[in-house]
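# With the sequence up front, the predicted model follows.
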Amino acid sequence: MSSALESASREDLLTLIGLLQRQVAAAEARAEVAEAQAAELTVANERLTARVAELERRLGRNSGNSSMPPSSDAFGRPEKKPQPKSGRKRGRQSGTGGSGLVMTEKPDTTEDHVPAACTGCGSTLDQGDSVGFERRQVRDIPLSTVKITEHRAHRCRCACGTITAQAMPGHIAGSPSSYGPNLRALAVYLLEFQHVPVERTAQLIKDVTGAEVSTGWVASLLGEAAGLVGDSLNLIRALLILGHILHADETTTRTGSVRRWLHVACTDLLTLLHLAPRSRAGADPGGVLPHYRGVLVHDSLSLYAGYPRCTHQLCGAHLIRELTAAEEDFPTRRSGTSRSGGLWPG
């Protein structure tokens, strides 16, 4: 009986050992799975952390630390550091000159205002009784109303019997009735310089002058004006190409509901603008950058790398924004070597 019990205990022990071994193997397998999952979570956490940091960096971009326009500052620009007070009072400082209108000694017109009767005895008074006067000058513009001028080109018969006809002046259109050069110039000025839409330009001209111009007439003036300034634009292009320093940039604008890019090439005295896609193929039609050999100042957009014949200079304003962004991204790292091998701003 003792032998049977020992045999049974031995079998139970082996069974228990086998069960424990299987449990240990299962636990090790679960540990391996947990370890793999932990590694995956660690990688995912690092990836998400980097993503959040990148999103926060992008969210912090504004017109003060990037090339974004002020209109894109959805959350406003960060507050500037308070500057030390200078001790000066607000407003105009004592001793500085005023900025009011100065009276002129030669007015265009003069209107005399004379009392009609004496306040003492009631006698009639006129300008000849004046012993002095008080002056006031008013600056104003005359009311603008359309003035219709009829031009008559006569035909004259000579004593010899020949009839000679005088041609109409060159600035007069071929139609029997048309709008003159001053009104046409006003419409182009409102469209091009003030960026007033076509319909509002027509409405403004009607309200101010009384001329009931059509939107079609207003729109037709742009092509005519472009032809008249062609020689001037060619001269501006030539002078820009010959300059030692040239600034180039591009900004968004809209034609109706379509987003367009406005390219600019300029110096401190000359500016040339044209609408085109934001690419080298869009910049070339301006006729300046492909031929320029001086120092080109720009925002380091990739399209400018396509002009290797000139010297390139990063715009100082953009450089300051980049340094501001670096300071905001790495506030505690003032100097040293960056990951790319360059120097951190210090």
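Arrived safely. A quick note: this is a predicted structure, and the numbers were derived from the prediction, not measured.
# Please count neighbours and contacts with C-alpha atoms only from this point.
Fine.
# residue ranges of the helices in the stretch 201-346 of the chain, please?
215-228, 230-242, 280-283, 316-329 (DSSP state H, counting those that start in this stretch).
# ranking the ones you listed by burial, who's on top?
Of all those, helix 280-283 carries the top mean neighbour count, a mean of 18, counting by mean count of other CA atoms under 10 Å.
# other SSEs contacting that helix?
Here helix 280-283 touches no other helix or strand, going by 3 or more CA pairs under 8 Å, 6 or more residues apart in numbering; DSSP states H and E.
# Any chance you could list what contacts that helix?
By CA atoms under 8 Å, 6 or more residues apart in numbering, the surrounding residues in contact with helix 280-283 are His263, Leu275, Ala276, Pro277, Leu289, Leu303, Tyr304, Gly306.
# again with stretch 174-185
Residues contacting stretch 174-185 (CA under 8 Å, 6+ apart): His171, Ile172, Leu221.
# ok, those vs Glu6, which is closest?
Closest to Glu6 out of the contacts of stretch 174-185 is Leu221 (116.2 Å), distances taken as CA to CA.
# show me the contacts for that closest one.
Arg184, Ala187, Val188.
# can you list those residues in JSON lines and add distance to Glu56?
Listed next are those as JSON lines, based on distance: CA to CA, whole Å:
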{"residue": "Arg184", "distance to Glu56": "52"}
{"residue": "Ala187", "distance to Glu56": "47"}
{"residue": "Val188", "distance to Glu56": "46"}
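# Closest to Asp207 out of those residues?
Ala187 (13.0 Å).
# Hmm, the closest one is touching Thr201, no?
Yes: between Ala187 and Thr201 there is a contact at 6.6 Å, judged by CA atoms under 8 Å.
# shared neighbours, the two?
Val218.
# let's bring in a second one:
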Amino acid sequence: MDEPACPGCRDLLQRVAELEARVTELTRKLDDAVRAGKRQAAPFRKGPPKPDPKTPGRKSGDAHGKHGHRPPPPPEQIAECHEAHLPDACPHCRGHLVETGTADQFQTEIPRAPLIRKFRVHIGHCQACGKRTQGRHPLQTSDALGAAASQIGPDAQAAATLLHSRMGLSHGKVASIFHALFGIELTRGSSVQIGLRAATRLEPDYRLVLDEVRRSEQIAADETGWHVGGHPAWLHAWVGDRGTAYAIDSQRSAVILERVIGADGSGVLSHDEFSSYERFTEATHQQCVAHALRRARELLERATRGAVRFPRQVIALLTEAIHWRNGYVPGAWNDNQLDAHRVSFDDRLLALVSQPRAVPEYATLAKHLRNHFEQWFAFVFDPRIEPTNWKAEQAIRLAVVNRKVWGGNRTAVGARAQGVLMSVLETCGRQALSVVDHVSRALRWFGNRHLPRPLLFGG
């Protein structure tokens, strides 16, 4: 076909050819994505291998990480000692063997036989009022007798709680592990009741976690979809200075946010684009820069010719601010200089997003950046502030894994228990506390008022 003489027609044909090539490329990517989604490992695949992967194995030199060998245990931890005697004759030539010395080898093993305790509960009555009273041993978790006298111990209950609520195993798998590894018969219903009981005993700790989060100078917040009884719900996460709190609610509203954070919170609140966070007018807001960068990069991937300018400018401005913050030296700038530096970033962003945009997606992004232009660069004034809410997103991952395994909770009571257990167990990890020890002590402390209460935050 002859090339048209009209310049406008030539430009039009060139534009059509570019769009056809673009449609072909997008169609190919869509087909690849559809085929990948039908593969069995699709939800967990990370894409094709990297062209230049890191060399496997340890790094050379001094900084190559910790050695993998297990150190010998102290003598007081050794429970058994066995002799590995020489054979009667040399295994190679059947000659006479002469012993020249001994060497030690250590083995750490799991207990396969369950430890069964028997408590002789002494029962009496008061001569003054006549009321019945029974004894309570520090290892008991309940006063139940009769048909409910045979129970699971506190360490075993804590282990079941950890496997389900933190490791993400279903109640059926928890029961299977107890039977296969420990020789303890456990049903799905027993695993459920153990979790509910642990949540009840840990309720005081949950309130402490909420109070600790409210008092935090910085709070990172995020939320994800959940299910309660097959109905849609939301799981919220708040990461404070020392504690992490979770709560499950049927709505993605500001009501639960105000109940947990407090409407008069005046700290730093790092969050995504969820509009309900705007209710906290006393707080210093830091919008998640990673979300804005992700949107700009997605627009840049689809842009052609001159349309690449706006997303590139957004990416360059936000990236410049992050690089400045990461390279900031404490004490190098005074407050006035930091404030002026932040104002310069605000002004540059406002000038960038105030211009009219013909592309609807660009106009939407520009409007979002303009509406919150004072909430993007709080980390420039105070470099201690994180530019993203990555801490909350990391905390959400634990819930996402659990959701993939067993989908959510069946009842509102289970959802409440889920929030309590995840909050306390995650905070225990942040406080370098043993989850099993803390839950076990909480189970034994309930009803044993003469025992010291386990402390989650010390003091």
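Now that the structure is in, tell me what you want to look at. Keep in mind that what you see is a predicted model, and the values were worked out from it rather than measured.
# Can you give me the TM-score here?
Once superposed, the chains reach a TM-score of 0.61 (TM-score structural alignment, normalised by the length of structure 1), with 264 aligned residues with a CA RMSD of 4.2 Å.
# circling back to that earlier point, of the contacts of Leu221 of structure 1, just the buried ones, PyMOL syntax please.
The buried residues among the contacts of Leu221 of structure 1 can be selected in PyMOL (16 or more other CA atoms under 10 Å) with this line:
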select buried, resi 187+188
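# And the strands in structure 2, which stretches?
Assigned by DSSP state E, the strands in structure 2 fall at 123-125, 132-134, 218-228, 231-239, 244-249, 268-271, 284-287.
# Need the max-distance pair from the contacts of helix 280-283 of structure 1.
Leu275 and Gly306 (19.0 Å).
# Which one of the two is surrounded by more residues?
Neighbours per residue (other CA atoms under 10 Å) separate Leu275 of structure 1 from Gly306, with Leu275 holding more: 19 against 13.
# That one contacts Trp261, doesn't it?
Yes: if you go by CA under 8 Å, Leu275 of structure 1 and Trp261 touch, sitting 5.7 Å apart.
# sorry, back to before: format the helices of the stretch 201-346 of structure 1 as a markdown table; extra columns: distance to Gly180 of structure 1.
Shown next, in a markdown table, are the helices of the stretch 201-346 of structure 1 (distance: least, CA to CA, whole Å):
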| stretch | distance to Gly180 of structure 1 |
| --- | --- |
| helix 215-228 | 12 |
| helix 230-242 | 21 |
| helix 280-283 | 36 |
| helix 316-329 | 45 |
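# Any idea which of those gets closest to Arg88 of structure 1?
Judging the helices of the stretch 201-346 of structure 1 by CA to CA, what sits closest to Arg88 of structure 1 is helix 316-329, at 29.0 Å.
# once aligned to structure 2, how far is that closest one on average?
After superposition onto structure 2, the average distance of helix 316-329 of structure 1 to its aligned residues comes to 2.4 Å, using mean CA distance after the TM-score superposition for structure 1.
# To what extent is the aligned partner of His82 of structure 2 in structure 1 buried, counted in neighbours?
Aligned against structure 1 by TM-score structural alignment, His82 of structure 2 finds its counterpart in Glu111. Neighbourhood size, Glu111 of structure 1 [other CA under 10 Å]: 5.
# Distance-wise, check Glu111 of structure 1 relative to Ala117 of structure 1.
18 Å (CA to CA, to the nearest Å).
# Which one of the contacts of stretch 174-185 of structure 1 is nearest to Arg334 of structure 1?
Leu221 (57.6 Å).
# ok so, going back, closest to Phe193 of structure 1 out of the helices of the stretch 201-346 of structure 1?
helix 215-228 (11.9 Å).
# so how far is that closest one off the chain centroid?
Chain-centre distance of helix 215-228 of structure 1: 25 Å, with CA atoms, centre = their mean, to the nearest Å.
# In structure 2, point out the residues matching it.
Counting by TM-score structural alignment, helix 215-228 of structure 1 pairs with residues 188-201 of structure 2.
# post-alignment, that stretch versus structure 1, mean distance?
Stretch 188-201 of structure 2 sits 2.3 Å off on average (mean CA distance after the TM-score superposition for structure 1).
# residues of stretch 144-161 of structure 2 that come out buried?
Within stretch 144-161 of structure 2, the residues scored as buried using 16+ other CA under 10 Å are Ile152, Gly153, Pro154, Asp155, Ala156, Gln157, Ala158, Ala159, Ala160, Thr161.
# Of the contacts of Leu221 of structure 1, which are still contacts in structure 2?
Among the contacts of Leu221 of structure 1, the contacts conserved in structure 2 (both residues aligned by TM-score structural alignment, their matches' CA atoms under 8 Å) are Arg184, Ala187, Val188.
# now for the first one: what does it line up with in structure 2?
For Arg184 of structure 1, the aligned position in structure 2 is occupied by Gln157, per TM-score structural alignment.
# residue in structure 1 matching Thr281 of structure 2?
In structure 1, Thr281 of structure 2 lands on Pro308 (TM-score structural alignment).
# The aligned residue in structure 1 for Ala221 of structure 2: neighbouring residues, count only.
When structure 1 is aligned by TM-score structural alignment, Ala221 of structure 2 is paired with Ala248. As a burial measure, Ala248 of structure 1 scores 20 neighbours (other CA under 10 Å).
# how about the residue nearest to Ala248 of structure 1 when sequence neighbours are not counted, what does it touch?
Among residues not flanking Ala248 of structure 1 along the chain, Ala265 sits closest, at 4.6 Å (CA to CA, 6 or more residues apart in numbering). Contact partners of Ala265 of structure 1, counting by CA under 8 Å, 6+ apart, are Leu240, Leu246, His247, Ala248, Asp249, Thr271, Leu272, Leu273, Val288.
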